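**Q** model this:
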Amino acid sequence: MTEPIPSADWETRITARPPAAQSREDPGHSFPPRPVAAVHVTPLHLSALDREISHELDGYLPDGVAVRAVPRPVPPEQVRPPLWRRPPGRAGDDDRGEGTGVFRPDDRFEFSDTSFPWRTCGRVQTPAGWASGVMVGPRHMLTASHAVPWLASGGADWMTFTPAQFDTSTPFGTTHSTRVYSWLRAHGADGIDSTEAAFDYVVCVLSRRLGDTVGWMGSRAYSTDWDGKPVWGHVGYPFDIGSGARPVYHPRGVMDGTVGESASGRTSFRIVHRNDAVAGQSGGPFFGWWDGDPWPRVVAGQSAENWGREGGPNAAGGGSALPALIDYARSVEP
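**A** Just a heads-up that it's a prediction; the model follows:
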């Protein structure tokens, strides 16, 4: 047992030494690199590969990682009440109703599951706010084009990705984007038009190979044969549930129809749907499971939420150009 020091009349002499010069220095901050390089992919880029671009890409399930087809919901006592919510279409005293991007019943729920494939989804942070994304390669993350902070100089401002972020918990860390590949730059300042919605996705190459740890989803070109089928899952970080800091899952999503658009020599779909989606979910994947595959495949990324009061649909971007963009980015920067 350590004895207390007895009270006494002691004289203590301390020799003061000046601190080392480096300890007086301001340590400063560490920032992601900016600007981020950006590549507007054209048919010339594809022809340089000297092979056909794939419209169906495999995913990756790391060894020993648990798999769940549906994420475990957050226990009821841990659910964070919405910051702001009115029933869709119902006006308040100021005659403003909640955007009809949310439809009754609201099937979304919070989860903190870090099994596969839920660990592949994450939060995208930019100087302008946040969006959602998903790993689609060893260091390749898919998110919305309109979420990218495009610069007039031709590149983009900084972007980071944190897979499976839940509040302040970041089990797999955060990494930054080093390059962005796109067919089309959607800015979204004045809304998203039909062509922008159809091509509203980019592939960000990350500074480290997160996919080796968390895995990644496969991808497949959306087919109109799947319209009306309640088979799609969606993960995003909406502002109205979890304050944009918790992943939210939407089960049994249905795609209603498609509108074909062309850009950069490719064709993509604006996929209209009435799955619940609000700001923050942009870039989050719509994905499905196929028999025999150990991982799901992304078919679209959330693009535009309808904030009118006429009950119009939301929109996602997908089609053969989506896996083609992923394939190109994975090929030139494996």
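
**Q** going forward, measure contacts between C-alpha atoms and count neighbours the same way
**A** Fine.

**Q** hey, which helix is longest across the chain?
**A** helix 321-332 (DSSP state H).

**Q** residues making contact with that helix?
**A** With C-alpha atoms under 8 Å, 6 or more residues apart in numbering as the contact definition, helix 321-332 has outside contacts at 46, 53-57, 136-137, 140, 181-183, 199, 201-203, 205, 219-221, 266-268, 299-300.

**Q** Inside strands: which ones of the residues you listed?
**A** 56-57, 136-137, 140, 181-182, 202-203, 205, 219-220, 266-268, 299-300 (DSSP state E).

**Q** just to revisit the earlier point, which of the contacts of helix 321-332 are buried?
**A** 46, 53-57, 136-137, 140, 181-183, 199, 201-203, 205, 219-221, 266-268, 299-300 (16 or more other C-alpha atoms under 10 Å).

**Q** quick check, distance from the longest helix of the chain to the centre of its chain.
**A** Centroid separation between helix 321-332 and its chain, computed with C-alpha atoms, centre = their mean, to the nearest Å, is 17 Å.

**Q** now the angle between strand 202-206 and it, please.
**A** Angle of helix 321-332 versus strand 202-206, following axes from the mean of the first three to the mean of the last three C-alpha atoms, to 10 degrees, is 30 degrees.

**Q** Give the buried residues for helix 321-332.
**A** 321-330.

**Q** again, but for stretch 168-186
**A** By 16+ other C-alpha under 10 Å, the buried positions in stretch 168-186 come out as 172, 174-186.

**Q** Next, the structure of the following sequence, for comparison with the previous one:
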Amino acid sequence: MATTLLVFLVLLLTSSTSYATYSYPPPYRYPPAEDDAPLLSKDVEHLKSLKAEAELPEVMIELTRVWHGRTKLYSKLHEVEGATVFEVPFSLKHFEPPQLAFQALDKKSVRRTKVKDVVKGFRPLHLPVNFSPAGRVNGTGVPISEGGNRAVNVFLPDDRYLFQDTSFPWSTTGKWNKTGPVGWVKFTPAYNKGAAPFGTAWGERVIYWNRAPGPNLTDFESAFDYVVVVLDRNMGDLTGYAGYRTYSSSWNNGHYWQQIGYPADISSAEAPAFSGNGSITSVSTYSTKGQTGYVLGNFVDTFAGHSGGPYWGWWKNEPWPRVVGTCSSESFDPSKLDATGDNNAGGGPGLSSLISYAREHYP
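**A** Alright, predicted model coming up:
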């Protein structure tokens, strides 16, 4: 019926495709052991890419959509400077998709939901796997100079790079567009400078714990700064989707995490950027509606346009990454290399509950 994804634009829902045909080295350990840490970034860099093992299925993808208004057309003939002119006047009105349904969860909503702290991903066999994105390209945008304080948290040297890669899991991230707080949402996986290799999907429902008006966020708001969007089609069958796992403080300061976004400074928000070798340095907890959210402090390079992008890592013998949080906010004073000057991601058990509820009610 509908696919569910997080607003960080990583597909995270079930698929009708079987998991039994993977050729990635066994055994699959699901769920991972509680103390099982992800692979270090330096080890991920040495993982060999996996080739596609099936033909790309024939599917219909949507590239655009037009909403027609009820406009009555008529024609008329008239003379202009001795010539007969045939004219069909009409109005070029702009029509938008139907508005989203918004659903705020509370303690009662998830009372009967079986919450999972570990959710496995799905690697479609018709796509190859690159553990880091290929197709590195040069960026254009606002240069970042040495010296001085900036209210954006790119910690020099900037290790981000733009890429153009439609392999898995880079097929699962993408760009979303909206109009206003209650407008529409269009998601384009692997979007790159207008290209839509997997087509587009439209949001039907937004599920969330807390609504923050912005533009500035408190730590409490960052801890719950994520939503689940129910799409109008099973996009994950085509693109695959990442897994999820609740963050453990035992992973603090480990260089495990990759981050993806559409930064305004080096791509004008038109191409994806990748940052690897990231570490989460602190965890703060906040509660609402019986849920616990985490603020994951980190010094991963981000800029405007990274917000909503995933922080994910790879676990041994799994052909998909697992998301632990989403990019939320940045410090006003990044010159302070402590908890007052770090970037913040949102995650924790609250995100687990949100994903579990969406998967159960909108499969």
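
**Q** Residue 244 of the second structure pairs with which position in the first structure?
**A** Residue 244 of the second structure is assigned residue 219 in the first structure as its aligned equivalent, the criterion being TM-score structural alignment.

**Q** Surely that match is in contact with residue 295?
**A** No: when contacts are counted by C-alpha atoms under 8 Å, residue 219 of the first structure is not listed as touching residue 295 (9.9 Å).

**Q** The longest helix of the first structure vs the second structure, average offset?
**A** For helix 321-332 of the first structure, the mean distance to aligned residues of the second structure following superposition is 1.1 Å (mean C-alpha distance after the TM-score superposition for the first structure).

**Q** what stretch of the second structure does that helix fall on?
**A** With TM-score structural alignment as the criterion, helix 321-332 of the first structure aligns to 350-361.

**Q** Name the residues of stretch 153-168 of the second structure that are buried.
**A** For stretch 153-168 of the second structure, by 16+ other C-alpha under 10 Å, it's 153-155, 160-168.

**Q** all helices in the second structure, in order from the N-terminus.
**A** 41-44, 219-223, 236-239, 264-267, 349-361.

**Q** Export those helices as CSV, with columns for distance to residue 182 of the second structure.
**A** CSV is the format used below for those (distance: least, C-alpha to C-alpha, whole Å):
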stretch, distance to residue 182 of the second structure
helix 41-44, 39
helix 219-223, 19
helix 236-239, 25
helix 264-267, 24
helix 349-361, 20
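
**Q** of all the ones you listed, which lies closest to residue 300 of the second structure?
**A** Set against residue 300 of the second structure and scored by C-alpha to C-alpha, the helices of the second structure come closest in helix 41-44, at 13.1 Å.

**Q** whereabouts in the first structure does the closest one align?
**A** When the first structure is aligned by TM-score structural alignment, helix 41-44 of the second structure has no counterpart there.

**Q** For that helix, name the packing helices and strands.
**A** Contacts defined by 3 or more C-alpha pairs under 8 Å, 6 or more residues apart in numbering; DSSP states H and E place helix 41-44 of the second structure against strand 255-261, strand 273-288.

**Q** how big is the offset of the longest one relative to the first structure?
**A** Which is strand 273-288 of the second structure. So strand 273-288 of the second structure averages 0.6 Å relative to the first structure (mean C-alpha distance after the TM-score superposition for the first structure).

**Q** what do you get for the first one?
**A** After superposition onto the first structure, strand 255-261 of the second structure sits on average 0.6 Å from its aligned residues (mean C-alpha distance after the TM-score superposition for the first structure).

**Q** is it true that residue 258 of the first structure touches residue 226?
**A** No: in this structure residue 258 of the first structure lies outside contact range of residue 226 using C-alpha under 8 Å: 10.5 Å.

**Q** sorry, back to before: what residues are shared contacts of residue 219 and residue 295 of the first structure?
**A** Joint contacts of residue 219 of the first structure and residue 295 (C-alpha under 8 Å, 6+ apart) are residue 59.

**Q** one step back: from the buried residues of stretch 153-168 of the second structure, pick the one nearest residue 42 of the second structure.
**A** Among these, residue 160 lies closest to residue 42 of the second structure (C-alpha to C-alpha), at 15.8 Å.
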